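[1] What follows is a protein structure lacking sequence information:
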């Protein structure tokens, strides 16, 4: 599933074609994706102008001049192709890394815009979805009401981290993946952030706050490295793993900078460390870390290590 940097990369690719343009014609080639399309979906879009294209966590939000907002979620394999009016196709062919997931038979929504651009939503697995909600109700709508703070916003402070995780005995990695606390963080970038911060993924999350509730040095470091990792990933165009590609069809490059993710059995890239990247499972998901530079504060080690030779489930 695309994580925050991939969704932000898609947003930046879509914005030049969509912002300021009007939906001239919208074609649905099926009645549903993960969920049925909203009632009168086509009629509510056609003739409306896109005022802005924003991102909330892993969602895209297009504000319309009708007072509604179009919410877009990519699911597991969703992507947008953009054909420009000057004849350039920014996404020719199939760019998914595992076969024909970008094939035309998976083009489910086609949006012709007033500026001549055509934006096509392609989704082989159909886990993505689209919704329309009143713009004034975005913060309280069913998609965002329980969502935590944005990790690329000024709200991610050491004090906020300490407040969110105080008294929690949940393993730190699991707590960081809780979208009700910090929204948009996924498995890849949490692994990378924890490594940069030198924090063990199984450390109790409550250790980020002192007895008085003030942020510990660990909280201050984590609040610093999370946006660093995400910003670097956005600058690299995200990470191409199995079936993610940018709107122009090209691959993201941040996977080449992974320090721990998907590197089980390899040497830690921290200068002077000399440790080896290990892999454990947490809540059924793969966690990658260096036991040398991410020591558990209680001297514990991963209790569910997976053999290096086993296949990584992305």
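    In hand now; what should we look at? Model, not experiment: these values are computed from the prediction. Numbering: from 1, shown residues only.
[2] For the rest of this, base every contact and every neighbour count on C-alpha atoms.
    Fine.
[3] which residues in the stretch 101-250 of the chain form strands?
    107-113, 118-122, 129-134 (DSSP state E, counting those that start in this stretch).
[4] got the angle between the longest one and strand 118-122?
    What it means is strand 107-113. If you take axes from the mean of the first three to the mean of the last three C-alpha atoms, to 10 degrees, strand 107-113 sits at 160 degrees to strand 118-122.
[5] Any chance of the strands of the stretch 101-250 of the chain in CSV with mean neighbour count and distance to residue 237 as columns?
    Below are the strands of the stretch 101-250 of the chain laid out as CSV (neighbours: other C-alpha atoms under 10 Å; distance: least, C-alpha to C-alpha, whole Å):
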stretch, mean neighbour count, distance to residue 237
strand 107-113, 21, 23
strand 118-122, 22, 19
strand 129-134, 18, 23
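[6] Second structure follows, compare the two:
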């Protein structure tokens, strides 16, 4: 599933290129997770403004409202001067004077939803339960420690939930916990303030490196220019079951938490 690094890399790969363009046409394919919410003809003639990100959502501002986009489990956006004829998994085209923005989504868990503003429904509802951004100044050890207090779930599950901090997906949670030296099975509510500081630093360092590497491409992620991510090639524990830990040579273990694979070093990471 595309997570914060992949969504941000996607945004950066087309945001400046589409800004200022005029919408010329809209094409809808098979239904996505939620309906568009308005007549697509209403977009024609409108200018495209800034493209911003909140969690794993992209907000494409128009003169009147905007589009909230989500890549779902396997979606990707492309932006090109001339798009080829749409295939069976191409479900949304925004044709503009600068090029065509296309959502490709084989599993159709993605979404393109119109909202009059980010503060109005449905955008407000979809974004309302999201946690803090990991690069926000308010994401501190004290904040994390306070939000984890009383939680009777494993720390990895608390990171993945998205209501405390957004964007720390499965790969990045495993990697950040390794950096912080915290066992993914540790009870979230018992993580000390000092360990929360290490985890905040590790989350930021992991996501920063993932952004620099263009995100992770495990199967089919591409940015809007068709480039793969490379972070998975330098992962310390993710998808390295049975291989030697780079730090201590102990074999990396794999367990399942919440139906997701978790990778960790049983020697370097402590409960």
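    Structure received. All of these numbers come straight from a predicted model, not from anything done at the bench.
[7] Next, the TM-score between them, please.
    For these two chains in superposition, a TM-score of 0.94 is obtained (TM-score structural alignment, normalised by the length of the second structure); 270 aligned residues with a C-alpha RMSD of 1.9 Å.
[8] Tell me which of the strands of the stretch 101-250 of the first structure approaches residue 141 of the first structure most closely.
    strand 129-134 (7.4 Å; C-alpha to C-alpha).
[9] max-length helix in the second structure?
    Across the second structure, the longest stretch assigned as helix under DSSP state H is helix 193-212.
[10] I'd like to know which elements that helix is packed against.
    On a contact count with 3 or more C-alpha pairs under 8 Å, 6 or more residues apart in numbering; DSSP states H and E, helix 193-212 of the second structure meets helix 4-18, helix 141-148, helix 170-180.
[11] Save those helices as a markdown table, and put in distance to residue 125 of the second structure too.
    Converted to a markdown table, these look like this (distance: least, C-alpha to C-alpha, whole Å):
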| stretch | distance to residue 125 of the second structure |
| --- | --- |
| helix 4-18 | 19 |
| helix 141-148 | 21 |
| helix 170-180 | 24 |
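[12] Could you say which of those is packed most deeply?
    Mean neighbour count (mean count of other C-alpha atoms under 10 Å) peaks for helix 170-180 among these, with a mean of 24.
[13] what span of the first structure lines up against that one?
    Under the alignment (TM-score structural alignment), helix 170-180 of the second structure falls on residues 187-197 in the first structure.
[14] compared with the second structure, how much does that stretch deviate?
    Compared with the second structure after fitting, stretch 187-197 of the first structure has a mean deviation of 0.3 Å; criterion: mean C-alpha distance after the TM-score superposition for the first structure.
[15] what's the distance between that stretch and the middle of its chain?
    Remark: stretch 187-197 of the first structure is offset 14 Å from the chain centroid, using C-alpha atoms, centre = their mean, to the nearest Å.
[16] before we move on, what about stretch 273-287 of the first structure?
    Computed by C-alpha atoms, centre = their mean, the separation of stretch 273-287 of the first structure from the middle of its chain amounts to 20 Å.
[17] Buried residues in it, which are they?
    275-280, 282, 286-287 (16 or more other C-alpha atoms under 10 Å).
[18] Likewise for stretch 38-54 of the first structure?
    Of the residues in stretch 38-54 of the first structure, those with enough neighbours to count as buried (16+ other C-alpha under 10 Å) are 41-42, 44-54.
[19] Quick check: the gap between residue 255 of the first structure and residue 145 of the first structure.
    32 Å (C-alpha to C-alpha, to the nearest Å).
[20] Tell me which of the two has more neighbours.
    Neighbour tally, residue 255 of the first structure and residue 145, criterion other C-alpha atoms under 10 Å: the higher count belongs to residue 255, 17 against 12.
[21] just checking, that one touches residue 237?
    No - counting by C-alpha atoms under 8 Å, residue 255 of the first structure sits too far from residue 237 to count as a contact (10.0 Å).
[22] any residues touching stretch 64-84 of the second structure, and which ones?
    For stretch 64-84 of the second structure, the surrounding residues in contact (C-alpha atoms under 8 Å, 6 or more residues apart in numbering) are 1-2, 7, 10, 14, 46, 56-61, 98-117, 123, 220-226.
[23] now with 7 Å?
    Applying C-alpha atoms under 7 Å, 6 or more residues apart in numbering, the contact partners of stretch 64-84 of the second structure are 1-2, 14, 56-61, 98-107, 109-117, 123, 221-226.
[24] and what of stretch 26-44 of the second structure?
    Counting by C-alpha under 7 Å, 6+ apart, residues outside stretch 26-44 of the second structure touching it are 23-25, 90-95, 108-114.
[25] one more time with 8 Å
    Against stretch 26-44 of the second structure from outside (C-alpha under 8 Å, 6+ apart): 22-25, 90-95, 108-115.
[26] which ones are touching residue 237 of the second structure?
    Under the criterion of C-alpha under 8 Å, 6+ apart, the neighbours of residue 237 of the second structure are 174-175, 178, 245, 252, 263-265.
[27] Translate residue 267 of the second structure into the numbering of the first structure.
    Using TM-score structural alignment, residue 267 of the second structure pairs with residue 292 in the first structure.
[28] Next: residue 133 of the second structure.
    Taking TM-score structural alignment, the alignment pairs residue 133 of the second structure with residue 150 from the first structure.
[29] Quick check: closest non-adjacent residue to its match.
    residue 183 (5.6 Å; C-alpha to C-alpha, 6 or more residues apart in numbering).
[30] count of neighbours near the one you found?
    Neighbour tally, residue 183 of the first structure, other C-alpha under 10 Å: 22.
[31] for residue 150 of the second structure, same thing?
    Neighbour number of residue 150 of the second structure under other C-alpha under 10 Å is 12.
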